[in-house]
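this one's structure only:
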């Protein structure tokens, strides 16, 4: 007896309603934050290349803080080590949500986006290593082209006014979440300074206290705000990049709701901090990290020195190759069927868009090349690669926007005005074309 063929899961199909609503809330704030981030990057470039360049450097390098606690930092370091911790705290919360109730909650659903994201990190790193190694350059920047900036990518989508379906946006968000996890692991493992074991032990103890407070259902910001700041300060003084504290705290916060609870601690914290992260923390970091020289000589160095050239190739070519090929092979291996309303060209467009590696790429660039002209060239490479990816992705996605608009409108039809799209109440039957398309795959 011939066994029945194994059923195929649908890749990039209609999201479950709760997942769609959660993704929509997250992306709405990220899109607004991305537009602010874009404006901050432009201001930084104009300011650093104007007659007021000296003032820019004075503000960026101005020190303040409490020296006795090891926290006398420059403005640039406060934005990178302090404000970005808020960004990574929100990223940790989003990762926890994905692991508990989102796309990463089951191995079957997580396999495809995780494989795609892993390939999207490994291939750019390999391209950088090959380029820098063959050119006799430093391998320290291998991790710079690994990360995708979801806020910047969404800002590009907002500027070009695409109607990208919810499933494609969710896939992009999941890629960015896994990217953030990879980035924080790289920062924690490869970019640590001299370790202070006592301070690190204190940070770990603080995380244990946070876990216990969550288990005991203790509420009140007056418990968590001082504890969070203490954990951050101890982590910074422990020699591990302080942003690791943000992710760790985000992963500890409870994501599931108790009976009668309107929102979990992770939801409440994310709701409060997401606007601060997207609208203040990340743009301020960009303001003091993206101010690099864009002279003809500096741009020439980007394409003649092996390190910045490796960053450009890693972000532009590596992301495309890694994410698209990784997704395609993973779909074939897992026998996942692509949504018949979409095409592999749509996945290719997202892979190009993922080459925008602004925020985390700049952070890792600063850690890999903390001083000297080479660090400035690497920053310029990140900006050039992100701009090139944004332009190319805009051209590709705009060509498909007519199809996206139809899918978007279909997903949002609500004839009875009850707040729930009709597609979740009266799912359309697959058409003959779709059945034939599926049988041919």
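Structure's in. What do you need? Note that the structure is predicted; figures quoted are calculated from it, not measured.

only C-alpha atoms for contact and neighbour calcs from this point on.
OK.

quick check: what element follows the biggest helix by length in the chain along the chain?
Criterion DSSP state H: the longest helix present in the chain is helix 17-48. Going down the chain from helix 17-48, the next helix or strand is helix 53-61, by DSSP states H and E.

show me what counts as buried in that next one.
53, 56, 60 (16 or more other Cα atoms under 10 Å).

need the strands for the stretch 201-350 of the chain, in chain order.
Along the stretch 201-350 of the chain, counting by DSSP state E, counting those that start in this stretch, strands occupy 337-338.

helices of that one, residue ranges please.
221-237, 243-252, 265-276, 282-289, 296-304, 306-313, 319-320, 326-333, 344-353 (DSSP state H, counting those that start in this stretch).

can you tell me what sits against the longest one?
Looking back up the chat, that one is helix 221-237. For helix 221-237, contacts defined as Cα atoms under 8 Å, 6 or more residues apart in numbering pick out 70-71, 81, 196, 199-200, 202-204, 206-207, 210, 241-246, 249.

report the buried residues of that helix.
Applying a neighbour-count criterion of 16+ other Cα under 10 Å, the buried positions in helix 221-237 are 224, 227-228, 230-237.

over to the third one?
Of all the residues in helix 265-276, those buried under the rule 16+ other Cα under 10 Å are 265-267, 269-271, 273-276.

please apply the same query to the last one.
Buried residues in helix 344-353, defined by neighbour count with 16+ other Cα under 10 Å: 346-353.

closest to the centroid, which residue in the protein?
In the chain, the centroid-proximal residue (Cα atoms, centre = their mean) is residue 176; its distance is 3.6 Å.

these two touch, right, that residue and residue 151?
No - using Cα atoms under 8 Å, residue 176 is not in contact with residue 151; the gap is 9.5 Å.

now do the helix or strand where residue 386 lies and helix 17-48, the angle between them.
In this structure, residue 386 sits in helix 373-399 according to DSSP H and E. Inter-element angle recorded for helix 373-399 and helix 17-48: 130 degrees (by axes from the mean of the first three to the mean of the last three Cα atoms, to 10 degrees).

give me the residues contacting whatever helix or strand comes next after helix 373-399.
Going down the chain from helix 373-399, the next helix or strand is helix 401-411, by DSSP H and E. Helix 401-411 has contacts (Cα under 8 Å, 6+ apart) with 162-166, 341, 421-423.

hold the first one in mind and look at this next one:
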């Protein structure tokens, strides 16, 4: 009796492979906004540093200026409004991004999601371990362990815009997915570890508001004049409950429908995200940076970053921890999931993106404020270490990416090429028989044009000279 034929081995998954066309178009649109917002964020951070180090008294007085209804527990400083109010918009967009990734993006398929999730988790765990080791060995405070765990996608994209590196869409998608998972766990860290006391009446009120918000969405009720006032009430109740108010933004973002129904070009979540993302990237986050990044950068303060265990732990966590965690987690995940790297890319590209993820600006500043509440001097020094660590990560990743800039531009040009002018890049049409017919016709027209020009040139050269 013949032995049974063994089943053919399952094909290996391609890591950082080409995305579907709709996913690529969505990613391009989202990253374009984030890149512009990142440049504004960069300008805001520089403005904050200049303001704080030239007219420090006015910076402090404006940051501590209080306004808002005291009867509702919302008589807050300008800096407080920026951190708890405006960042709720940022986390709302993060919630929509996460929901979309879970139902229509990279995280939809558990097998495909394993790689970026493992990479992001390792990229948060290793910096926390690095910080803890440095502070334990240096007899410092371990309460800031979460500061170097965050990645700032907008700042990272601003760095790419400044150095002029055209990353292939697969690497940009990987960076965005890392940031989305990173934001999710940053939200959980804030909710679990930085909530001291809870007002259960206000918290129950916030949950009731969220239930009403969800019910209105399910009933297809439309109108910003319904949702914006309700969102403000939910935010106010969440703030007064003791849970960080940005959690309200995430919760509402996760409730939006991000799957497309028949006849829809965009889902409601994608449509609202498209409207709110510019507000988040171009206004909310830069204004938060303006009132959070203004730290004193005197020579003594910068030198102290490398002598205090807390600040040194933040710098090493961002620069070394993020790079080692993301790169190591990605490499291990590919080994255990039997995935193979896209043949057009190299592991050096993954290492460069991992180092780019060490830019932990926005959420790291927020967590630094929460971790050392009440200790203004430590908050100032930790902020300085976040800025310095992010700067080192930006320079390091910029150098690494520049080594491969020609390769990236070639890949990007190939992704954008639309020789048949159909409105769809050629790489997405190569399996379509009609595409090959169109290309053959185009090549024939070009050949005929070349022949006609050659004949005209030959006729001109054979024409006798006219008499003087």
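All right, it came through fine. Predicted model, so just to flag it, every value in this text is computed and none were measured.

please state their TM-score.
TM-score of the superposed chains, computed with TM-score structural alignment, normalised by the length of structure 1, equals 0.95; 427 aligned residues with a Cα RMSD of 1.1 Å.

ok so, going back, distance from the longest helix of structure 1 to the middle of the chain?
Helix 17-48 of structure 1 sits 11 Å away from the centroid of its parent chain (Cα atoms, centre = their mean, to the nearest Å).

what range in structure 2 matches that helix?
The alignment of helix 17-48 of structure 1 onto structure 2 (TM-score structural alignment) covers residues 21-52.

next one: stretch 186-199 of structure 1
Using TM-score structural alignment, stretch 186-199 of structure 1 pairs with 189-202 in structure 2.

gap between the two ends of the matching stretch?
21 Å (Cα to Cα, to the nearest Å).

which residues touch it?
146, 237-238, 240-244, 247, 367, 370-371.

over to stretch 380-388 of structure 1?
For stretch 380-388 of structure 1, the external contacting residues (Cα under 8 Å, 6+ apart) are 145, 290, 292-294, 299, 302, 308-309, 311-313, 315-316, 355-358, 361-362.

that one against structure 2, how far on average?
Compared with structure 2 after the fit, stretch 380-388 of structure 1 shows a mean deviation of 0.3 Å (mean Cα distance after the TM-score superposition for structure 1).

and the helices in the stretch 51-200 of structure 1?
53-61, 75-77, 84-100, 107-134, 150-160, 166-190, 197-215.

near the counterpart of residue 403 of structure 1 in structure 2, how many other residues are there?
Taking TM-score structural alignment, residue 403 of structure 1 has residue 407 as its aligned residue in structure 2. Using other Cα atoms under 10 Å, residue 407 of structure 2 has 17 neighbouring residues.

roughly how far apart are residue 407 of structure 2 and residue 51 of structure 2?
Taking Cα to Cα, one finds residue 407 of structure 2 at 40 Å from residue 51 of structure 2.

can you redo the helices of the stretch 201-350 of structure 1 as TSV with distance to residue 24 of structure 1?
Shown next, in TSV, are these (distance: least, Cα to Cα, whole Å):
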stretch	distance to residue 24 of structure 1
helix 221-237	27
helix 243-252	20
helix 265-276	13
helix 282-289	20
helix 296-304	37
helix 306-313	31
helix 319-320	25
helix 326-333	23
helix 344-353	18
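
which one of those helices lies nearest to residue 75 of structure 1?
helix 282-289 (8.0 Å; Cα to Cα).

how far apart are that closest one and its match in structure 2?
Mean for helix 282-289 of structure 1 is 0.4 Å (mean Cα distance after the TM-score superposition for structure 1).

who does that helix touch, helix- and strand-wise?
Under the contact criterion of 3 or more Cα pairs under 8 Å, 6 or more residues apart in numbering; DSSP states H and E, helix 282-289 of structure 1 touches helix 17-48, helix 75-77, helix 84-100, helix 358-368.

follow-up on the earlier one: are any of the contacts of stretch 380-388 of structure 1 buried, and which?
145, 290, 292-294, 299, 302, 308-309, 311-313, 315-316, 355-358, 361-362.

list the contacts for the closest residue to residue 373 of structure 2 other than its chain neighbours?
Spatial nearest neighbour of residue 373 of structure 2, chain neighbours left out: residue 379 (7.6 Å); criterion: Cα to Cα, 6 or more residues apart in numbering. Residue 379 of structure 2 makes contacts with 368-369, 372-373, as judged by Cα under 8 Å, 6+ apart.

alignment lookup: residue 379 of structure 2 to structure 1.
Match for residue 379 of structure 2 (TM-score structural alignment): residue 375.

what is the burial count for the counterpart of residue 72 of structure 2 in structure 1?
Aligned counterpart of residue 72 of structure 2 in structure 1: residue 69 (TM-score structural alignment). By other Cα under 10 Å, 10 other residues sit near residue 69 of structure 1.

quick one: residue 69 of structure 1 and residue 350 of structure 1, what's the gap?
Taking Cα to Cα, one finds residue 69 of structure 1 at 44 Å from residue 350 of structure 1.

and the aligned partner of residue 131 of structure 2 in structure 1, how close does it get to residue 315 of structure 1?
Residue 131 of structure 2 maps onto residue 128 of structure 1 when the alignment is built from TM-score structural alignment. For residue 128 of structure 1, the distance to residue 315 of structure 1 equals 9 Å [Cα to Cα].

common neighbours of the two, please.
residue 145.

ok, the residue nearest to residue 53 of structure 2 when sequence neighbours are not counted - contacts?
Of all residues not flanking residue 53 of structure 2 in the chain, residue 296 sits nearest, at 5.8 Å (Cα to Cα, 6+ apart). By Cα under 8 Å, 6+ apart, residue 296 of structure 2 lies in contact with 49, 52-53, 380, 384.

turn those into TSV, columns for neighbour count and distance to residue 448 of structure 2.
Formatted as TSV, the contacts of residue 296 of structure 2 follow (neighbours: other Cα atoms under 10 Å; distance: Cα to Cα, whole Å):
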residue	neighbour count	distance to residue 448 of structure 2
49	22	62
52	21	67
53	16	67
380	22	70
384	25	65
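
corresponding residue for residue 140 of structure 1 in structure 2?
Aligned partner of residue 140 of structure 1 by TM-score structural alignment: residue 143.

which ones are touching its match?
Residue 143 of structure 2 neighbours (Cα under 8 Å, 6+ apart): 371-372.

check residue 427 of structure 2 too.
Residue 427 of structure 2 sits in contact with 414-415, 417, where contact means Cα under 8 Å, 6+ apart.

tell me which residue of structure 1 lines up with it.
With TM-score structural alignment as the criterion, residue 427 of structure 2 matches residue 423.

ok, how many other residues are close to the corresponding residue of structure 2 for residue 79 of structure 1?
Aligning on TM-score structural alignment places residue 79 of structure 1 opposite residue 82 in structure 2. Residues within reach of residue 82 of structure 2, counting by other Cα under 10 Å, total 22.
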